[in-house]
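*Asks:* here is the input, now give the coordinates:
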Amino acid sequence: MEVATMNDSHTDSGIRERLLAGFPATERRIDLAGVPTAVLEGGDGPPIVLLHGPGEFAATWMRVMPALMATHRVVAPDLPGHGASEAGEGPLKADRVLAWLGELIERTCASRPVVAGHLLGGAIAARFACDHGDRLARLVLVDTYGLGRFRPAPRFALAMARFLVRPTPRAQDQLMGACMTDLGRLREQLGDSMKLLEAYALDRARAPGQKPVLRSLMPEFAMTPIPEADLARITVPTSLICGRHDLQVRLKVAEAASARYGWPLHVIENAADDPAFEQPEAFLEALRTEIGRPLLPRAA
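*Replies:* So this is what the prediction gives:
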């Protein structure tokens, strides 16, 4: 799912509080690498870190977090410049964002975590794992940027461009329709929670600082593929989850990465670019399959 974002003190009007009301996780704010960061946490057990996509926020994991918290300590931050997290001082370059992730793991995880990253969050996690795989237990890449050239389908590219230029409810409908296989069904299933999620997303999209953040992060993590030699250095157990009908990161990109690096690939049917939101049960089955695989001995 692709919904736009940016923290700004002059907007929101309590939408976030209503969105999170009753959600079985606690929220706290932590300064990480100079980035004031909002983090949702809950559950007990081995840690798992969930990193969302561009223009999203931690609550977009809402359909899988409660189930994961039954067996794991779940940590879901708003990425820098997203949701209620700020961008901090200076440009959001790759080294700063990777330092942010390192501090997040250090401050919130008592042991090496599973890190599951979606789209932009997946690219951040993959780049981190290239040099710091010893700090992770597993890496799960969900419809992840950076595994190949960014060539979205024209339908998605046009809808995204229109929304970025003018984030209206109509443009949001068109964008979300390109990000999901059946937006109407989800709205019927989720009711008021979906309305609040969309309202908060639209509010964030209209915040003044949104475009500079995306201009910084997308070229750093989406537009430029991660070099194959760097991906080949990832030693932590890695797997892929991809929606069958993703219009951003086409399935063939995940298939090529799976074949090249030997990473298991789970294809989620009846899902586009956000299988955790569209098909939470199938997503959880795939994730639990990977979490349950025996860990290989750590490289010396």
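*Asks:* CA only for contacts and neighbour counts going forward, please
*Replies:* Will do.
*Asks:* so what's Val74 up against?
*Replies:* 40-44, 47-50, 65, 68 (CA atoms under 8 Å, 6 or more residues apart in numbering).
*Asks:* run a quick neighbour tally on the nearest residue to Lys211 once chain neighbours are set aside.
*Replies:* Excluding its sequence neighbours, the residue lying closest to Lys211 (CA to CA, 6 or more residues apart in numbering) is Leu164, at 7.7 Å. Leu164 has 18 neighbours, counted by other CA atoms under 10 Å.
*Asks:* so which residues of the stretch 151-300 of the chain form helices?
*Replies:* All helices of the stretch 151-300 of the chain, identified by DSSP state H, counting those that start in this stretch, fall at 154-165, 169-179, 183-190, 192-205, 210-218, 228-231, 251-261, 275-278, 280-291.
*Asks:* picking that back up, tabulate the contacts of Val74 (JSON lines), appending neighbour count.
*Replies:* As requested, the contacts of Val74 are exported to JSON lines (neighbours: other CA atoms under 10 Å):
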{"residue": "Leu40", "neighbour count": "21"}
{"residue": "Glu41", "neighbour count": "22"}
{"residue": "Gly42", "neighbour count": "21"}
{"residue": "Gly43", "neighbour count": "20"}
{"residue": "Asp44", "neighbour count": "13"}
{"residue": "Pro47", "neighbour count": "25"}
{"residue": "Ile48", "neighbour count": "29"}
{"residue": "Val49", "neighbour count": "25"}
{"residue": "Leu50", "neighbour count": "23"}
{"residue": "Met65", "neighbour count": "28"}
{"residue": "Leu68", "neighbour count": "20"}
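*Asks:* and which of those residues is nearest to Arg204?
*Replies:* Proximity of those to Arg204 (CA to CA) peaks at Leu40, which lies at 17.9 Å.
*Asks:* what's near enough to touch the residue lying closest to that closest one once chain neighbours are set aside?
*Replies:* Of all residues not flanking Leu40 in the chain, Glu27 sits nearest, at 4.5 Å (CA to CA, 6+ apart). Shown in contact with Glu27 (CA under 8 Å, 6+ apart): 38-41.
*Asks:* this one next, for a side-by-side:
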Amino acid sequence: AAGEVDYRELDIRRLQAALVEVGILSREVLTERESFPLDAAVVRRATAEGPIDLFNTAVILGHREISLPLLLDILENSSDPLKREDAALLLGLCGRPEAAPALAEIVAARRWDKGWNYTGMGQFGMSMSRLDALIIALGKTLSPLGIAPLLQRIEELDAGSEFSHCRAVSIAAAALNDRRLARALYDLLQKPGLRGHAHLSTAAVARQANSRLDETEARNAALKELLLARGLYLCGDHEGLGRSILETYAVDLRGHFARHAQAVLACRHVALLRREVM
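*Replies:* A predicted model of the protein is given here:
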């Protein structure tokens, strides 16, 4: 800071040497080497075992030049259905269209599992279900094979469905960018209880208030509406409903909702937003 040097331009070895001299770091630090990229044998083992834990998942996704060909081989040749599903999931999340047939078949055959609702002061562990992840992976393949099974799953949702399910279909629909999906999201937003959750006045806040200090229910309902509107807006915006809802949330009293809606509406690189939004 005193030298007005950008953090990214710091000479790390010089900084480490200074910290060694004052006893903050041990001298061994000066000869340590970066652990990445990992040895190819470690990557092959993690890929063979699959995403059984966070370490394996990080290794697989962090070394795609080695892991993706191995995952393709598992997808095509493994006799273990779960290993094939795991491979399809990872390949789909990496945007590989080869995973689309398997993912489309899985998503078409499954019914909604237990999802996750937004929980104020309680976000621990997974915030999406297995089917949520598979649907997002299917969308990321950008394959038209994903449209029919996604339409099936959207039709099953309503105001009582968990937030994570609404988020998953929104992300996948935005990525696939098909007007049939736009119509399905439009129809979903017509169902009772899914619209009208923006807070545009203190009176609206008071109407939805309850005795819970974390005010989870109001935020969960607003998140479902906002993300479904975003997905609709990004995949064709049937009847302009997605934009209309986003414009409403752009003046929501809750700044984080307003800023998100404003950012989506202001984005000029919509194709990139469709691929990257989560």
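*Asks:* for the two chains, what TM-score is obtained?
*Replies:* Once superposed, chain against chain, the TM-score is 0.25 (TM-score structural alignment, normalised by the length of the second structure); 119 aligned residues with a CA RMSD of 6.1 Å.
*Asks:* ok so, going back, any idea which of the helices of the stretch 151-300 of the first structure is most buried?
*Replies:* A comparison of those by mean neighbour count, using mean count of other CA atoms under 10 Å, puts helix 275-278 on top with a mean of 25.
*Asks:* quick one: Ala109 of the second structure from Leu61 of the second structure, how far?
*Replies:* Ala109 of the second structure sits 27 Å away from Leu61 of the second structure, going by CA to CA, to the nearest Å.
*Asks:* ok, these two, which is more surrounded?
*Replies:* Taking other CA under 10 Å, Ala109 of the second structure and Leu61 do not tie; Leu61 has more neighbours (19 against 10).
*Asks:* now the more buried one. Nearest residue, chain neighbours left out?
*Replies:* By the measure of CA to CA, 6+ apart, the closest residue to Leu61 of the second structure outside its immediate chain neighbours is Ser67, 7.6 Å from it.
*Asks:* check which helix or strand covers that neighbour.
*Replies:* Using DSSP states H and E, Ser67 of the second structure maps to helix 64-77.
*Asks:* what comes up buried for that helix?
*Replies:* 66-68, 70-72, 74-75 (16 or more other CA atoms under 10 Å).
*Asks:* mind checking which of the helices of the stretch 151-300 of the first structure is nearest Ala129 of the first structure?
*Replies:* Proximity to Ala129 of the first structure (CA to CA) singles out helix 228-231 among the helices of the stretch 151-300 of the first structure, at 8.5 Å.
*Asks:* can you list the helices and strands that that closest one packs against?
*Replies:* Judged by 3 or more CA pairs under 8 Å, 6 or more residues apart in numbering; DSSP states H and E, helix 228-231 of the first structure is in contact with helix 120-132.
*Asks:* can you name the element that comes right after the helix it packs on?
*Replies:* For helix 120-132 of the first structure, the following helix or strand on the C-terminal side (DSSP H and E) is strand 138-142.
*Asks:* can you list the helices and strands that that next one packs against?
*Replies:* For strand 138-142 of the first structure, the elements it packs on are strand 114-118, helix 120-132, strand 238-243, judged by 3+ CA pairs under 8 Å, 6+ apart.
*Asks:* and with 7 Å instead?
*Replies:* Under the contact criterion of 3 or more CA pairs under 7 Å, 6 or more residues apart in numbering; DSSP states H and E, strand 138-142 of the first structure touches strand 114-118, strand 238-243.
*Asks:* make CSV out of the buried residues of helix 64-77 of the second structure and add distance to Ala221 of the second structure.
*Replies:* As requested, the buried residues of helix 64-77 of the second structure are exported to CSV (distance: CA to CA, whole Å):
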residue, distance to Ala221 of the second structure
Ile66, 42
Ser67, 39
Leu68, 38
Leu70, 41
Leu71, 38
Leu72, 39
Ile74, 40
Leu75, 38
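*Asks:* which one of the residues you listed is nearest Leu226 of the second structure?
*Replies:* For the buried residues of helix 64-77 of the second structure, the nearest to Leu226 of the second structure is Leu68 (34.3 Å; CA to CA).
*Asks:* ok, now how distant is the closest residue to that closest one other than its chain neighbours from Leu71 of the second structure?
*Replies:* Among residues not flanking Leu68 of the second structure along the chain, Leu91 sits closest, at 6.9 Å (CA to CA, 6+ apart). In this view, Leu91 of the second structure and Leu71 of the second structure are 7 Å apart by CA to CA.
*Asks:* and for Gly255 of the second structure?
*Replies:* Gly255 of the second structure is 42 Å from Leu71 of the second structure, by CA to CA.
*Asks:* and what of Glu21 of the second structure?
*Replies:* From Glu21 of the second structure across to Leu71 of the second structure, the span is 47 Å (CA to CA).
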